[in-house]
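1. I'd like to go over a predicted model; first the sequence, then the structure.
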Amino acid sequence: MSDLEAHPEAALCEASPGPGPRADSYPAREVPLGGVRGVFVRRTLPQRDLPTVGAWCFLDHFGSTAPRDDLPPDIDPHPHIGLQTVTWPFEGRIRHRDSIGSDVQIEPGQLNLMTSGHGIAHSEYTVTGAPAGQGLQLWIALPEGAREIAPHFEQHRELPVLDLPGLRARVLIGSLAGVRSPATAYTPIVGADMRLDPGSAVNLPLTTEFEHALLVIDGELSVADQPVTPGALLYLGSDRSELPLSSAGGAHVVLIGGEPLGEDLVMWWNFVARSHDEILEARNAWESHDLARFPDIAGHTPDQRIPAPPLPNLRLKPRKRRVV
């Protein structure tokens, strides 16, 4: 999934230090994507007051709401700049195609990681005959030194696992308690898919310098004896060396985190940049069918390209995030 709203809001943030330990809940919002060719997802990042967690800047749970009959779960060609997309399905199979020649299918337990760099276009289609897809798509903002690199794609069919009594965590990217993913990361980061056994109680080791957040996919979870409901993002702040987790009936939970972002960002539509002018340049390149920046995707016709929405009238500028 991608940010294909017809009138997307800009998510703007200034660099900020770690806020210390917190336990702030941010509800998901249901977002329609892509007009008549879109789907409904539950979006928990960015939030107006919390645009990033580390370098994570976007988190959608797709398939978590029933698609409308007239909105098939296929995403036609669209562009990205300045970010990495992380696709992690729970159910179904998805076909990924992009403008650098990738054409792969992904299924549960596998990770797709697309690094857009200066510019890439891709599409995502449900595989014919497969069950309806459900899973997560997340974005990672590329740091200044990597955001103009050449685009590339990788798929990981085997990912390392952290096993603790009562908890099994598959490390998607970055590292958790010494277990490191092979996925390419350009900033200190962690992403993990965790399953807690019924009746479990565990202290999860964390990197103290990171800020973290949890998303409960389903089940029962308590964090330091605080119940957490499925669907909302629990922002944990920074400066935690461990996190007490318990579950009476078992739970499926996703952990994200990383060093607090030290750069100002401007995020609009499918672009992560540093200024309004960069956003405008990328939008114009897509709308003018600039093949040098966004080549065509094999198997798609030009009329399938999703048009960019209009830019806001005001210039986009970074805004200090508020965590209160």
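-> In hand now; what should we look at?
2. contacts, neighbours, all on C-alpha from now
-> Noted.
3. At the geometric centre of the chain, which residue sits there?
-> For the chain, residue 138 is the residue whose C-alpha lies nearest the centre (CA atoms, centre = their mean; 0.9 Å).
4. which ones are touching it?
-> Residues in contact with residue 138, defined by CA atoms under 8 Å, 6 or more residues apart in numbering, are 56, 57, 58, 59, 60, 85, 86, 87.
5. and which of these is nearest residue 286?
-> Residue 286 lies nearest to residue 85 out of these, by CA to CA, at 18.4 Å.
6. Tell me the spatial nearest neighbour of the closest one, not counting adjacent residues.
-> The shortest distance from residue 85 to any non-neighbouring residue, by CA to CA, 6 or more residues apart in numbering, is to residue 139 (4.7 Å).
7. quick one: the helix or strand where that neighbour lies to chain centroid distance?
-> Remark: residue 139 resides in strand 134-141, with elements defined by DSSP states H and E. Mean-position distance between strand 134-141 and its chain equals 3 Å (CA atoms, centre = their mean, to the nearest Å).
8. ok, now stretch 317-324?
-> Distance, centroid of stretch 317-324 to centroid of chain: 20 Å (CA atoms, centre = their mean).
9. Mind listing residues that contact it?
-> Outside stretch 317-324, the residues that touch it by CA under 8 Å, 6+ apart are 12-16, 48-51, 264-266, 275-276.
10. What's the end-to-end length of it?
-> 22 Å (CA to CA, to the nearest Å).
11. And that stretch, what's buried?
-> Buried positions in stretch 317-324, judged by neighbour count with 16 or more other CA atoms under 10 Å: 317, 318, 319, 321.
12. Next, the first one: secondary structure please.
-> Secondary structure, DSSP: H, G, I helix; E, B strand; the rest coil: residue 317 is coil.
13. burial count for the residue nearest to residue 85?
-> When neighbours are defined as other CA atoms under 10 Å, residue 139 has 25 of them.
14. also this one, for the comparison:
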Amino acid sequence: MSNVETEPVEMRCGELVGDPQSPEAPRVEVLSPREVPLGGPRAMSVRRTLPQRARTLIGAWCFADHYGPDDVSRTGGMEVPPHPHTGLQTVSWLFSGEVEHRDSLGSHAFIRPGELNLMTGGYGIAHSEVSTPRTEVLHGVQLWVALPAEHRDAGRDFQHHVPEPVRIDGAEIRVFLGALAGDVSPVRTFTRLLGAEITLEPGAAVTLAVDSTFEHGLLVDIGHVRVAGTLLRPAELGYVPAGLSALSLANPSDGPARTILLGGAPLEEEIVMWWNFIGRTHADIVQARADWEAATDRFGAVEGYPGDRLPAPALPNATILPRGNRPRS
């Protein structure tokens, strides 16, 4: 998915500021989303929890949009024309609906509930995303992973994976990246990551063994969930710093609760992110935008999309300034 804000926030993202293991630091940091429209007056909107001023990275996860349930008959659904990416992997995951994906690698695929589509756009890739005519309700998440410096110019790639559900203590878990609950995803990433959908039955509680070197973020889709003892409401993301070898989740309500668990080793390097580009300097962003506007071979062409590609917004009239995570209090 493209970040189609007309004035996208420019930022340099780095490692966590402060000591997350200090005794005075809260165990869970609750991040609230902001609403971002994706297009014109009838367009759907998304709830964005990453990046924001409070936190810009969880592991290498650098972008999280949560959308729906969206009544496609009212909003028109998703219609994102061909647009570029650099320095990242896009992770698409649906709860309901169907989205058609086309990219400049030549991939033509569909995103369906419980199925992972992961696209790598290191040096440059372009893709389009359109909800299909048979979609009535569109509901899901779009996530980005920053590529580390040594792989920032990785070649174009597209992977599809359908994880089998794992059931433990009233929880149903689908591991789409990394390893959890005895299941391991075969999907390749460039840093150590975790991504999983976890649905909890009413009143269920589960404790999961996790990598203690990982930071974690739990995004609540429906219901209320306690993570490490802190209650999260729908659309909130709870950040848990590295250091825990087990993560406790509990659903205190009489209805089901559904979440997305993200994790990863802290990305101990700085990145600059603007619009759909990730680089290391302001100059990287300027060059990527110029290449896209000039329709160079860097991003290739998306075949089969019946319309024009998405133009890049204007760059800010200043050097893109660094922005990192605030010190924990």
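-> Received it, and whenever you're ready, just let me know what you need. Here the structure is a predicted model, which is why all the values come from computation and not from measurement.
15. Need the TM-score from the superposition.
-> The TM-score (TM-score structural alignment, normalised by the length of the first structure) is 0.93; 321 aligned residues with a CA RMSD of 2.0 Å.
16. circling back to that earlier point, can you tell me how far the residue nearest to residue 85 of the first structure sits from residue 74 of the first structure?
-> Taking CA to CA, one finds residue 139 of the first structure at 19 Å from residue 74 of the first structure.
17. what are the ranges of the helices in the stretch 151-300 of the first structure?
-> 276-287 (DSSP state H, counting those that start in this stretch).
18. what's the farthest-apart pair in the contacts of residue 138 of the first structure?
-> 57 and 87 (13.9 Å).
19. Now which residue in the second structure aligns to residue 91 of the first structure?
-> Residue mapping for residue 91 of the first structure onto the second structure gives residue 96, with TM-score structural alignment as the criterion.
20. okay but that match is in contact with residue 111, surely?
-> No - applying CA atoms under 8 Å as the test, residue 96 of the second structure and residue 111 come out as separate, 9.8 Å apart.
21. contacting residues around residue 297 of the second structure?
-> Counting by CA under 8 Å, 6+ apart, residue 297 of the second structure has no contacts.
22. now swap in residue 25 of the first structure and tell me
-> For residue 25 of the first structure, the contacting residues are 232, 233, 234, 235, by CA under 8 Å, 6+ apart.
23. which one is the last one nearest to, not counting chain neighbours?
-> It refers to residue 235 of the first structure. Using CA to CA, 6+ apart, the closest residue to residue 235 of the first structure is residue 213 (4.3 Å).
24. Can you get me a residue count around the one you found?
-> Counted by other CA under 10 Å, the residues lying close to residue 213 of the first structure total 22.
25. Report the separation between the equivalent of it over in the second structure and residue 144 of the second structure.
-> Under the alignment by TM-score structural alignment, residue 213 of the first structure pairs with residue 217 in the second structure. To residue 144 of the second structure, residue 217 of the second structure is 14 Å away according to CA to CA.
26. The contacts of stretch 317-324 of the first structure in strands, which ones?
-> Secondary structure from DSSP state E places 12, 13, 265, 266 of these in strands.
27. Could you give me the ChimeraX syntax to select whichever of those residues are buried?
-> A single ChimeraX command selects the buried members of those (16+ other CA under 10 Å):
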select :12,13,265,266
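28. Adding distance to residue 114 of the first structure as columns, could you present the ones in strands among the contacts of stretch 317-324 of the first structure in TSV?
-> Formatted as TSV, these follow (distance: CA to CA, whole Å):
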residue	distance to residue 114 of the first structure
12	23
13	23
265	19
266	20
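29. Taking the ones in strands among the contacts of stretch 317-324 of the first structure, tell me the two that lie furthest apart.
-> Using CA to CA, those span at most 6.9 Å, a distance reached by 13 and 266.
30. what about residue 123 of the first structure, how many neighbours?
-> 24.
31. Check whether the aligned partner of it in the second structure sits in a helix, strand or coil.
-> If you follow residue 123 of the first structure across to the second structure using TM-score structural alignment, you land on residue 128. Here residue 128 of the second structure is recorded as strand under three-state DSSP.
32. Would you check that residue 128 of the second structure makes contact with residue 104?
-> No - applying CA under 8 Å, one finds residue 128 of the second structure not in contact with residue 104, separated by 9.3 Å.
33. Run through the residues that contact the counterpart of residue 144 of the first structure in the second structure.
-> Under the alignment (TM-score structural alignment), residue 144 of the first structure maps onto residue 149 of the second structure. By CA under 8 Å, 6+ apart, residue 149 of the second structure lies in contact with residue 269.
34. switch the cut-off to 10 Å
-> Residue 149 of the second structure makes contact with 87, 269, 270, 271, 279, 280, according to CA atoms under 10 Å, 6 or more residues apart in numbering.
35. And those residues, which two are furthest apart?
-> Farthest pair in those, by CA to CA: 87 and 269, 13.4 Å.
36. Of those two, which one has the most company?
-> residue 87 (28 against 12).
37. List the residues that contact the aligned partner of that one in the first structure.
-> Counting by TM-score structural alignment, residue 87 of the second structure corresponds to residue 82 in the first structure. Applying CA under 10 Å, 6+ apart to residue 82 of the first structure gives the contacts 115-120, 139-144, 146-149, 151, 265, 267, 270-274.
38. What's the separation between residue 82 of the first structure and residue 262 of the first structure?
-> Counting by CA to CA, the gap from residue 82 of the first structure to residue 262 of the first structure is 15 Å.
39. List the contacts of the residue lying farthest from the centre of the first structure.
-> Going by CA atoms, centre = their mean, the residue of the first structure most distant from its centre is residue 199, 29.9 Å out. Under the criterion of CA under 10 Å, 6+ apart, the contact list for residue 199 of the first structure reads 166, 246, 247, 248, 249, 250.
40. quick revisit: which neighbours do residue 87 and residue 269 of the second structure share?
-> Residues within reach of residue 87 of the second structure and of residue 269 at once, by CA under 10 Å, 6+ apart, are 148, 149, 280.
41. Closest to residue 296 of the second structure out of those?
-> Within those, proximity to residue 296 of the second structure (CA to CA) peaks at residue 280, which comes in at 20.9 Å.
42. For residue 265 of the second structure, see how far away that closest one is.
-> From residue 280 of the second structure over to residue 265 of the second structure the distance is 19 Å, taken as CA to CA.
43. Same question for residue 17 of the second structure.
-> The value you get for residue 17 of the second structure to residue 265 of the second structure, if CA to CA is used, is 15 Å.
44. higher neighbour count, the two?
-> residue 265 (20 against 12).
45. Just tell me what that one corresponds to in the first structure.
-> Checking TM-score structural alignment: residue 265 of the second structure goes with residue 259.
46. now residue 298 of the second structure
-> Residue 298 of the second structure maps onto residue 293 in the first structure, with residues paired by TM-score structural alignment.
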